[in-house]
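# Kindly generate the corresponding structure for this input.
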Amino acid sequence: MAGIIDCPSPNYDERTLPISMVVLHYTGMQDAASAFRRLTDPEAKVSAHYMISEDGQVIRLVEEDKRAWHAGKSYWRGIADVNSASIGIELVNPGHEWGYRPFPDEQMAALVTLMMGIVPRYRITRGNIVGHSDVAPARKEDPGELFDWERLARLRLALPRPRTFLTDPHWSDSGFLLALERFGYDIVEPEAAVRAFQRRFRPENLDGVIDGECRAILLSLLTGGDKAAALRNGQH
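Below is the predicted model of the structure:
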């Protein structure tokens, strides 16, 4: 891809699974230089395949066929070695610790261009394009509630937030958690899992409480509710 700068990190090893996921992160450091130093420091033992600066510059740190070390202890849809199954993309942003802020248009545009190549290349489904907080809900918050998932969703590069034909199935809390696990999340720490789900699909309220809106959104995601309801009602 034109415009990518290669700055190899020593922090990688061999994959043991085929690529089936994209995991999006923020760097969570004070500036891009600090993030780059950490992602290429052999002592840090962390890396990603790509890092995108706020002005849209894309840096390739690890070749896609190698296993970058970005997800840590994580889980998604039965996969415990998320690093082996994923492409990791770091977005330069100070994160919640250093002054979390929206992701600039130039950065998002570069991400879209990069993902337009990656997603069809590995036939990655929209449900497997996730945030770090989705795969590690008890540990991580990134890319966070200010990330523009809807921009990706409009381009079929992520699942959209269900907004229409929402119906509360009135599951018990344990029933909701079972459904959340079926969708893909690790529910070992239930409140963290609920908050991660909210951060992704209802970012305006991250209270960690299971309510009717959360239940309705999850039901729609599991059943393809928007599309199915539209078809039932003769809409296209």
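# C-alpha from now on. contacts and neighbour counts both.
OK.
# just the helices in this protein please.
32-39, 82-85, 95-98, 105-122, 132-135, 149-154, 173-183, 190-201, 212-223, 225-232 (DSSP state H).
# Ok, which of those helices comes nearest G3?
helix 105-122 (9.8 Å; C-alpha to C-alpha).
# Any buried residues in that closest one, and which?
By 16 or more other C-alpha atoms under 10 Å, the buried positions in helix 105-122 come out as Q107, M108, A110, L111, V112, L114, M115, I118, V119.
# can I get those in a markdown table with distance to H132?
Below are the buried residues of helix 105-122 laid out as a markdown table (distance: C-alpha to C-alpha, whole Å):
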| residue | distance to H132 |
| --- | --- |
| Q107 | 18 |
| M108 | 17 |
| A110 | 19 |
| L111 | 16 |
| V112 | 18 |
| L114 | 18 |
| M115 | 16 |
| I118 | 18 |
| V119 | 17 |
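# ok, back up a step: for the helices of the chain, which one ends up most surrounded?
helix 132-135 (a mean of 28; mean count of other C-alpha atoms under 10 Å).
# which residues touch it?
Residues outside helix 132-135 that contact it (C-alpha atoms under 8 Å, 6 or more residues apart in numbering): 23-25, 71, 74-76, 82, 139-144, 185-186, 193, 196-197, 200.
# related to what we said a few turns ago, out of the helices of the chain, which is closest to D65?
So among the helices of the chain, helix 82-85 is nearest, using C-alpha to C-alpha, at 9.6 Å.
# one more to line up against the first:
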Amino acid sequence: MDELIDFESPSPNWNARQLPVSMVVLHYTGMPSADEALARLRSEEAGVSAHYLIEEDGTVHRLVREDRRAWHAGKSFWRNITDVNSASVGIEIVNPGHEFGYRPFPDAQMEALLPLLAGIVQRWDVPRANVVGHSDIAPARKEDPGELFDWDLLAAHRLALKTPRVTAPSPFENDGAFFLGLERWGYDISDMPAAMRAFQRRWRPHIIDGLVDGECSAMLFSLLLDRDAGKTR
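Next up is the predicted model:
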């Protein structure tokens, strides 16, 4: 594990976990530079942190030990867990984000993420369905890591779920049934359009309009079927 870490950059912003680790949350930093992001994640005044930060050239920083609760998720929810910080390992991926010039994630950065994520998933036995983006756990507040993030690359290494390839029409009778299914998958649906956009950003990123449609409905139904069949580990 230590051979994957380029720098120990300790953050004071952590406390004790209250839950076992069952998730990994991927973020983008959403700041103009890596130095600014690293400074904020290590600022006691800012009161935020993550376990790791990956720069665009693939440099990996460890900020908080995995057995500690880092402060990266904020107010969030996933599969009935409201203390996501206690249940997750957080990885910040340097990218200016939608506010400062969102751009694709470089190959070197993704290549550094793969072995780091693989180690975390193996150590904590994290299901692929629980490798999620910040937007998944906080759909009304967050957009990261965003529609340019290469989830398919992670899926190819069995570190996340594959995007369902569907052609069937919507199996849900109406939008209400769809959102019940979305809640069952794990999302907070208190803001339904935001939850829909988060689902689209993850699974159908070329159209993010917050509207329920047949393609997204069929994708969700496929995911739920796989979950019930035990295929989302």
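# what's the TM-score here?
After superposition, the two chains reach a TM-score (TM-score structural alignment, normalised by the length of structure 2) of 0.95; 227 aligned residues with a C-alpha RMSD of 1.4 Å.
# Quick check on the contacts of helix 132-135 of structure 1: which are buried?
So, by 16+ other C-alpha under 10 Å, the buried ones in the contacts of helix 132-135 of structure 1 are 23-25, 71, 74-76, 82, 140-144, 185-186, 193, 196-197, 200.
# Looking at structure 2, name the residue matched to K140 of structure 1.
When structure 2 is aligned by TM-score structural alignment, K140 of structure 1 is paired with K142.
# contacting residues around its match?
Here K142 of structure 2 is in contact with H134, S135 (criterion: C-alpha under 8 Å, 6+ apart).
# What range does stretch 203-216 of structure 2 cover in structure 1?
Stretch 203-216 of structure 2 maps onto residues 201-214 of structure 1, going by TM-score structural alignment.
# First-to-last residue distance for that stretch?
9 Å (C-alpha to C-alpha, to the nearest Å).
# Can you name the residues in contact with that stretch?
With C-alpha under 8 Å, 6+ apart as the criterion, stretch 201-214 of structure 1 contacts 145-146, 161, 168-170, 173, 176, 191-192, 194-195, 198-199, 217.
# how about a cut-off of 6 Å?
Contacts to stretch 201-214 of structure 1, defined as C-alpha atoms under 6 Å, 6 or more residues apart in numbering, come from residues E145, R161, D168, E191, V194, R195, Q198.
# Quick check, the third one in contact with A216.
Put plainly, it is D168 of structure 1. Yes. Under the criterion of C-alpha atoms under 6 Å, D168 of structure 1 makes contact with A216 at 4.4 Å.
# Next, the mean deviation of stretch 107-116 of structure 2 compared to structure 1.
With mean C-alpha distance after the TM-score superposition for structure 1, stretch 107-116 of structure 2 departs from structure 1 by a mean of 0.4 Å once superposed.
# Stretch 214-225 of structure 2 too?
Relative to structure 1, stretch 214-225 of structure 2 is 0.4 Å off (mean C-alpha distance after the TM-score superposition for structure 1).
# to the chain's geometric centre, what's the distance from that stretch?
19 Å (C-alpha atoms, centre = their mean, to the nearest Å).
# How much space separates V89 of structure 2 from S76 of structure 2?
14 Å.
# Give the closest residue to R126 of structure 1 in space, chain neighbours not counted.
A158 (4.6 Å; C-alpha to C-alpha, 6 or more residues apart in numbering).
# Tally up the residues packed near that neighbour, please.
20 (other C-alpha atoms under 10 Å).
# Show me what it aligns to in structure 2.
Using TM-score structural alignment, A158 of structure 1 lines up with A160 in structure 2.
# ok, now how distant is that match from L26 of structure 2?
With C-alpha to C-alpha as the criterion, A160 of structure 2 and L26 of structure 2 are 11 Å apart.
# cool, R79 of structure 2 as well?
When R79 of structure 2 is compared with L26 of structure 2 (using C-alpha to C-alpha), they lie 16 Å apart.
# Over to L114 of structure 2?
12 Å.
# Kindly report the same for W124 of structure 2.
16 Å.
# Matching A112 of structure 2 against structure 1, which residue comes up?
Checking TM-score structural alignment: A112 of structure 2 goes with A110.
# Repeat that for A50 of structure 2.
Using TM-score structural alignment, A50 of structure 2 sits opposite A48 in structure 1.
# roughly how far apart are its match and A71 of structure 1?
9 Å.
# Which residues are in contact with each of these two?
What both A48 of structure 1 and A71 touch, as defined by C-alpha under 6 Å, 6+ apart, is an empty set.
# how about the nearest residue to P104 of structure 1, chain neighbours excluded?
E54 (6.1 Å).
# In contact with the most centrally placed residue in structure 1, which residues?
In structure 1, the residue lying closest to the centroid (C-alpha atoms, centre = their mean) is G131, at 1.8 Å. G131 of structure 1 makes contact with V23, L24, P143, according to C-alpha under 6 Å, 6+ apart.
# tell me which of those residues is nearest to D31 of structure 1?
P143 (15.6 Å).
# From what I see, that closest one and G28 are in contact.
No. Contact criterion C-alpha under 6 Å: P143 of structure 1 and G28 do not qualify, at 9.0 Å.
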